[in-house]
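# no sequence on hand, only this structure:
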């Protein structure tokens, strides 16, 4: 497993919130649901994404945007348009004054808006719990990224749009997996652009550091030392430590700790996993050792992390 594969192996939507929003100008929706990650694509018309900080970003048909939460943002037809609807946690929608809009704007299966054939159609898929997307992936992303439609080619947006309007047995699972695939495809295309690639991705192309990263990702449970890692890459300990830190931004063992805890966070979400089994799989000698490291880095114990996550019922 290479570093990018390891990073992208994390997304696991579980009952993701997917909606097809249909509007006529002027329209504006403020998103303050606190979700860790949202994927958006214009199917028809254009829109602007207005973050709380930073410049507005335009979305054209075929573009895909990924918004990293939990900060609020607004999607509008024109930056001057005032919000007419607000999306809250738990998939609730209201007017800015607090009037419920879920039933008023319901247009059918996973479709919401003013009229079915409106001028603008926005597809949205939201990962609602942080555990569905690894923290390491979230840290690697900017607050808002846009992959232009001409920069990649994939049938996944069209397939997701088609499946969103169906209501068949098992449809929720189909949509979850399609959202995962689309997110992975978009991120892979985005990371491959030289101007967007983070340091660890560029480091993967280095003959020494890239080899070290592959070793760590292929066997994170091994009791690695810098000396063993250096032997595996054919350089001295000092040379590896210096080169790794320069290219990746942190020392090899610090990177390994972050990777192990990211894996642990994903594994802890599995229903049959125990803290002991997770500890063994990611290279900690005991549940206590994993718990101590997990709490030191994340601020809560593995048991507390498993129970974390907002609950809500939407429209």
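Ah, there it is. If you're wondering where the values come from, they're calculated on a predicted model, not measured in any experiment. Numbering: from 1, shown residues only.
# make it CA atoms for all contacts and neighbour counts henceforth
Noted.
# what's around residue 170, how many residues?
If you count neighbours by other Cα atoms under 10 Å, residue 170 ends up with 8.
# which residue is the nearest non-sequential neighbour of residue 303?
residue 275 (7.8 Å; Cα to Cα, 6 or more residues apart in numbering).
# residues contacting the one you found?
Counting by Cα atoms under 8 Å, 6 or more residues apart in numbering, residue 275 touches 268, 287, 290, 302, 303.
# out of these, name the ones that lie in helices.
Using DSSP state H, 268, 287, 290, 302, 303 are the members of those that sit in helices.
# rewinding a little: show me which of the contacts of residue 275 are buried.
268, 287, 290, 302 (16 or more other Cα atoms under 10 Å).
# which one of the residues you listed sits closest to residue 252?
Nearest to residue 252 out of those is residue 290 (Cα to Cα; 18.7 Å).
# ok, the closest one - contacts?
Per Cα under 8 Å, 6+ apart, neighbours of residue 290: 275, 279, 284.
# 10 Å instead?
260-261, 264, 275-276, 278-280, 282-284, 296, 301-302 (Cα atoms under 10 Å, 6 or more residues apart in numbering).
# check the offset of the strand or helix carrying residue 259 from the chain's centre.
If you go by DSSP states H and E, residue 259 is part of helix 252-268. Counting by Cα atoms, centre = their mean, to the nearest Å, helix 252-268 is centred 17 Å from the centre of its parent chain.
# so what does it touch, helix or strand wise?
helix 3-8, helix 135-140, helix 209-218, helix 226-233, helix 237-248, helix 275-282, helix 287-298, helix 302-307 (3 or more Cα pairs under 10 Å, 6 or more residues apart in numbering; DSSP states H and E).
# could you point out which of those helices sits nearest residue 200?
helix 237-248 (4.7 Å).
# go through stretch 197-207 and flag the buried ones.
197, 198, 200, 201, 202, 203, 204.
# ok, and here's another one to check against it:
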């Protein structure tokens, strides 16, 4: 089961944004619902967090905030509260001298949380791609830099695709360097089989009993094993997947609410709407009308 692909599909319902920032001192990013990253382009800086020692960053280094944790970037080691809070909005880079330059990219989930798989990772991940071994990262960063350099036709289509590719590449690199530590164990064949069935056919009237049959395990053992691997009980995960699938369909298609409800496993649009509002805090129609491009700090 390729859970990394599912991570991208799940987080894609958020608004995306990117921005080039130049700093002569430093800046603090408040916590938010979603995921984002920074790529250092020029100069050196330090990653500042509340609880960890400052981490030195060099050009090419990437920091991923897997589930929107508060953090900062500074030209010298310091306390997080000493850094000024970033101003939100599509603000162009400040003119004049600077100590370091970096690109930001983020998926902002105004409704709902980052996928469980990202929330299971450390709050902040740092990777240092090798220019020889990882040339794709350099190419993606150049594409992103060109895309945010000024208004361009087609940015609404290209920006989400580039952010998807950068997120996948960062997670791959981190996973290669750290093995399975901190990453859901997707090598469990029983749980992988269940996830595949849920993802491929969410409309099926699944129960814990039916899912445990797919896994080939007794119900109690299956529930315990599924929860340990995935981080949520089976039915909670199923509901979350149905609703995130519905959110994607709301954003990516013109299908009616009744059609989407049936496609993701709800008998009526009213049942889907009630569940969607509980999960995302807004109605499906309001979610569909909300902007897909987010303002970044």
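Yep, that arrived. Fair warning: this is a prediction, and the values are worked out from it, not measured in the lab.
# so can I have CSV of the buried ones among the contacts of residue 275 of the first structure showing distance to residue 225 of the first structure?
Formatted as CSV, these follow (distance: Cα to Cα, whole Å):
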residue, distance to residue 225 of the first structure
268, 26
287, 21
290, 18
302, 25
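# so where do the strands sit in the stretch 51-200 of the second structure?
55-57, 62-65, 71-74, 100-108, 124-127 (DSSP state E, counting those that start in this stretch).
# got these as JSON lines, with distance to residue 82 of the second structure columns?
Below are the strands of the stretch 51-200 of the second structure laid out as JSON lines (distance: least, Cα to Cα, whole Å):
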{"stretch": "strand 55-57", "distance to residue 82 of the second structure": "16"}
{"stretch": "strand 62-65", "distance to residue 82 of the second structure": "20"}
{"stretch": "strand 71-74", "distance to residue 82 of the second structure": "10"}
{"stretch": "strand 100-108", "distance to residue 82 of the second structure": "18"}
{"stretch": "strand 124-127", "distance to residue 82 of the second structure": "19"}
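# minimum distance to residue 10 of the second structure: which of those strands has it?
That would be strand 100-108 among those, by Cα to Cα, at 10.7 Å.
# list the helices and strands that closest one packs on?
By 3+ Cα pairs under 10 Å, 6+ apart, strand 100-108 of the second structure packs against strand 15-23, strand 34-43, strand 45-48, strand 62-65, strand 71-74, helix 135-148, helix 155-178.
# with the first structure superposed, average distance for the first one?
Read it as strand 15-23 of the second structure. With mean Cα distance after the TM-score superposition for the first structure, strand 15-23 of the second structure departs from the first structure by a mean of 3.7 Å once superposed.
# show me how far that strand is from its chain's centre.
16 Å.
# how far off helix 155-178 does it point, in degrees?
70 degrees (axes from the mean of the first three to the mean of the last three Cα atoms, to 10 degrees).
# next, count neighbours for residue 61 of the second structure.
Counted with other Cα under 10 Å, residue 61 of the second structure comes out at 18.
# and residue 147 of the first structure, by the same measure?
That count, for residue 147 of the first structure with other Cα under 10 Å as the rule, works out to 19.
# show me the contacts for the alignment partner in the second structure of it.
Using TM-score structural alignment, the partner of residue 147 of the first structure in the second structure is residue 127. Taking Cα under 10 Å, 6+ apart, we find residue 127 of the second structure in contact with 39, 57, 60-64, 170-171, 173-175, 177.
# can you rerun that using 8 Å?
61, 62, 63, 170, 173, 174.
# skipping its backbone neighbours, what lies nearest residue 164 of the second structure in space?
residue 8 (6.6 Å).
# er, residue 266 of the second structure I mean
Nearest residue to residue 266 of the second structure, sequence neighbours excluded (Cα to Cα, 6+ apart): residue 272, at 5.7 Å.
# the first structure: which residue goes with that neighbour?
So, by TM-score structural alignment, residue 272 of the second structure is matched to residue 290.
# how far away is the aligned partner of residue 160 of the first structure in the second structure from residue 131 of the second structure?
Under the alignment (TM-score structural alignment), residue 160 of the first structure pairs with residue 144 of the second structure. Note on residue 144 of the second structure: its distance to residue 131 of the second structure, by Cα to Cα, to the nearest Å, is 17 Å.
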